[in-house]
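**Q** what follows is a protein structure lacking sequence information:
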């Protein structure tokens, strides 16, 4: 007898896979979620509590304690007319409108600067603010306020130590490329596949950097970086991480990450609940992605300040009034 799971949320990537139809395979199974791969892309099936994301197909688990007791890696899956079939399970998304991240908006440089300062301070305080201390590359957020040296943090973590020169090069490039559009993209080979996790920390940071550029209006830079990252991702990391990177290149990420970055860009008056949700994403994936977004924002801030000054001068107003 077929068990029906009504889908409540389907990300843009998942929604693209199901109507395309065809046969796929289960490529990863966890307690609360599993991944199915098709020619048209990947789908991550999980509970509504995961929140929207580009690959997410979310449905109540309806008595399923662990998918590991129901499914096996390599098991056949089938997509057909908006539904996903795995054995005697059917996930029906036919009545669900595809979810996409909210469109970016024009971000004033002064509010972004305030948000970055408040984020750095919150990451440094962590526990008093109501969430666990940042992990992974999230540990590099506090140094933005000058409270601790990034070099000191890197000395305590070999993954961060290896990534720090690449991060510095990416930030320098993003800031410089706004003026010199032909500035070459720095090599990112050492970042892909770097660190632990289903999606390695280095991949998550790059994904966050791509999303940050897109949401800050620098799609031309995101496109250039993606042209360097995505071909390498096909061989330097796993299929799940590569899929998330492909959607990050389009500015798509988990809703909790988009919401947190939006709050930062708006001045960061209410960061704590957003950071608490970030801390719940993977082992360190939430912090790794947010760190990438933060580095992109910090790199782009001088260009945004110049933009606001030029707009203010054109309209005969003080830049701070924007």
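**A** Received the coordinates, thanks. These figures come from a predicted structure and were not determined experimentally. Numbering: from 1, shown residues only.
**Q** please make it C-alpha for all contacts and neighbour counts, starting now.
**A** Will do.
**Q** and the helices in the protein?
**A** Ranges of helices in the chain, per DSSP state H, are 12-20, 109-125, 150-155, 158-177, 201-215, 219-236, 239-248, 255-265, 272-278, 285-315.
**Q** so which of the ones you listed is the most packed in?
**A** Scoring those by mean neighbour count under mean count of other Cα atoms under 10 Å gives helix 201-215 as the most buried, with a mean of 30.
**Q** got the angle between it and helix 239-248?
**A** Angle of helix 201-215 versus helix 239-248, following axes from the mean of the first three to the mean of the last three Cα atoms, to 10 degrees, is 10 degrees.
**Q** which residues touch helix 201-215?
**A** Contacting residues not belonging to helix 201-215 are listed as 103-105, 136-137, 163, 191-195, 219, 221-222, 225-226, 237, 241, 244-245, 248-253, 284-285, 288-297 [Cα atoms under 8 Å, 6 or more residues apart in numbering].
**Q** compare the helices of the chain and give me the one nearest residue 80.
**A** If you check each of these against residue 80 by Cα to Cα, helix 12-20 wins as the nearest, at 6.0 Å.
**Q** pull the residues that contact that closest one.
**A** The contact list for helix 12-20, computed with Cα under 8 Å, 6+ apart, reads 38, 40-44, 54-57, 79-84, 93, 98-100, 247.
**Q** another structure for you, compare them:
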């Protein structure tokens, strides 16, 4: 490594490193330009590296080269970063242990403490890559990995009938599929998008559902609008249940989301199209195939966020309805 003496001496071999050879202490300098010096100083000001369990859904981002990012939001339980990639913007999150376990996140071992996870405003610069996330004074490393796609017994798993009835009963108050349903924050009534979606289900018409999706994308407040959460639940449910048109439907929804919703929500729709879901959603799906108790898993999912958990559950129930009716039609 070059030293101050190396940098300031003439470029002749006879005089380079005289201080070092004379036994005078020298200060190592980076080989690159002053930009590298600034970067090194910034890293030294950051806190100690914090280990986290990272979703394999963001393995490419974390293991890839260091990329610039910007803060979308920092709250007590999470910080979300938008990362620019060759395929467009992507999102990665750092979450505390008591946050919903999203498929694009690195999860810390500690719960939130009531203060913002990182004290930086939206738009602040960050870095993602080489196994780390650096934002403000927080440095997170991927110390372990978890798979956000639930392990199911087959590509087209059979669901427990009593579990499906319990899911429908919790959502609709009736174990039989209703003619319509409502969700806070979304238009209700016979002309609303949810009613149109139920009509598509009754006809087992996934193309009609995709046409209805344009009315749901971005509908509702927040970083993950309720309309998007419903669609994410449908997409992920169709994929995990092995519906033959799941890939086409998921690609169509993701394409509709471009420019119509938040980057966080768009990224979650992309993960849903690969069957990657939150830990809470995955627990319900596993329970529906007999792996775990459904009642506590369903309570946890429904309690997620103000509308997100219920919207995701509605989407899952809709995917089940599509799969059942499609199977009867075939």
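**A** Here it is on my side, so go on. If you're wondering where the values come from, they're calculated on a predicted model, not measured in any experiment.
**Q** quick TM-score on the pair, please.
**A** After superposition, the two chains reach a TM-score (TM-score structural alignment, normalised by the length of the first structure) of 0.76; 278 aligned residues with a Cα RMSD of 3.0 Å.
**Q** could the helices of the first structure go into TSV alongside distance to residue 27 of the first structure?
**A** Formatted as TSV, the helices of the first structure follow (distance: least, Cα to Cα, whole Å):
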stretch	distance to residue 27 of the first structure
helix 12-20	15
helix 109-125	35
helix 150-155	34
helix 158-177	27
helix 201-215	19
helix 219-236	16
helix 239-248	9
helix 255-265	24
helix 272-278	25
helix 285-315	20
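**Q** and of these, who's closest to residue 29 of the first structure?
**A** Closest among those, using Cα to Cα: helix 239-248, at 12.2 Å.
**Q** just to revisit the earlier point, ChimeraX command for the buried members of the contacts of helix 12-20 of the first structure?
**A** In ChimeraX, a selection of the buried entries from these looks like this (16 or more other Cα atoms under 10 Å):
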select :38,40,41,42,43,44,54,55,56,57,79,82,83,84,93,98,99,100,247
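**Q** which part of the first structure matches stretch 5-16 of the second structure?
**A** Mapped onto the first structure using TM-score structural alignment, stretch 5-16 of the second structure spans no residues at all.
**Q** in the second structure, which residue is most central in space?
**A** Centrality entry for the second structure: nearest residue to the mean C-alpha point is residue 104, 3.0 Å, by Cα atoms, centre = their mean.
**Q** check contacts around the alignment partner in the first structure of that one.
**A** Under the alignment (TM-score structural alignment), residue 104 of the second structure maps onto residue 55 of the first structure. Residue 55 of the first structure makes contact with 10-14, 42-44, 244 under the criterion Cα under 8 Å, 6+ apart.
**Q** so which of those is the closest to residue 32 of the first structure?
**A** Proximity of the contacts of residue 55 of the first structure to residue 32 of the first structure, judged by Cα to Cα, is greatest for residue 44, which lies at 10.4 Å.
**Q** residue in the second structure matching that closest one?
**A** Matched to the second structure by TM-score structural alignment, residue 44 of the first structure sits across from residue 93.
**Q** surely its match and residue 83 touch.
**A** No. Assessed by Cα atoms under 8 Å, residue 93 of the second structure is found out of contact with residue 83, at 10.5 Å.
**Q** the longest strand seen in the first structure corresponds to what range in the second structure?
**A** For the first structure, the strand reaching the highest residue count under DSSP state E is reported as strand 22-29. Mapped onto the second structure with TM-score structural alignment as the criterion, strand 22-29 of the first structure occupies residues 67-74.
**Q** gap between the match of residue 104 of the second structure and residue 259 of the first structure?
**A** Noted for residue 55 of the first structure: a distance of 17 Å to residue 259 of the first structure, by Cα to Cα, to the nearest Å.
**Q** my read: residue 124 of the second structure touches residue 74, true?
**A** No. Counting by Cα under 8 Å, residue 124 of the second structure does not reach residue 74; the two are 10.3 Å apart.
**Q** which of those two has more neighbours?
**A** Counted by other Cα atoms under 10 Å, residue 124 of the second structure and residue 74 do not tie: residue 74 has more neighbours, with 21 against 14.
**Q** got the end-to-end distance for stretch 85-99 of the first structure?
**A** OK, stretch 85-99 of the first structure end separation, Cα to Cα: 21 Å.
**Q** list the buried residues for it?
**A** By neighbour count on 16+ other Cα under 10 Å, the buried set for stretch 85-99 of the first structure is 85-86, 90-93, 98-99.
**Q** I'd like those residues laid out as JSON lines, including distance to residue 6 of the first structure.
**A** Putting the buried residues of stretch 85-99 of the first structure into JSON lines (distance: Cα to Cα, whole Å) gives the following:
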{"residue": "85", "distance to residue 6 of the first structure": "12"}
{"residue": "86", "distance to residue 6 of the first structure": "14"}
{"residue": "90", "distance to residue 6 of the first structure": "8"}
{"residue": "91", "distance to residue 6 of the first structure": "6"}
{"residue": "92", "distance to residue 6 of the first structure": "5"}
{"residue": "93", "distance to residue 6 of the first structure": "7"}
{"residue": "98", "distance to residue 6 of the first structure": "14"}
{"residue": "99", "distance to residue 6 of the first structure": "16"}
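**Q** tell me the two of the residues you listed that are most distant?
**A** Distance extremes for these: the farthest pair is 86 and 99 at 22.7 Å, using Cα to Cα.
**Q** hmm, back to that, next one: the match of residue 44 of the first structure from residue 127 of the second structure, what distance?
**A** For residue 93 of the second structure, the distance to residue 127 of the second structure (Cα to Cα) stands at 12 Å.
**Q** and the strands in the stretch 1-150 of the first structure?
**A** Using DSSP state E, counting those that start in this stretch, the strands of the stretch 1-150 of the first structure run over residues 3-6, 9-10, 22-29, 34-38, 41-46, 56-58, 76-80, 83-86, 89-92.
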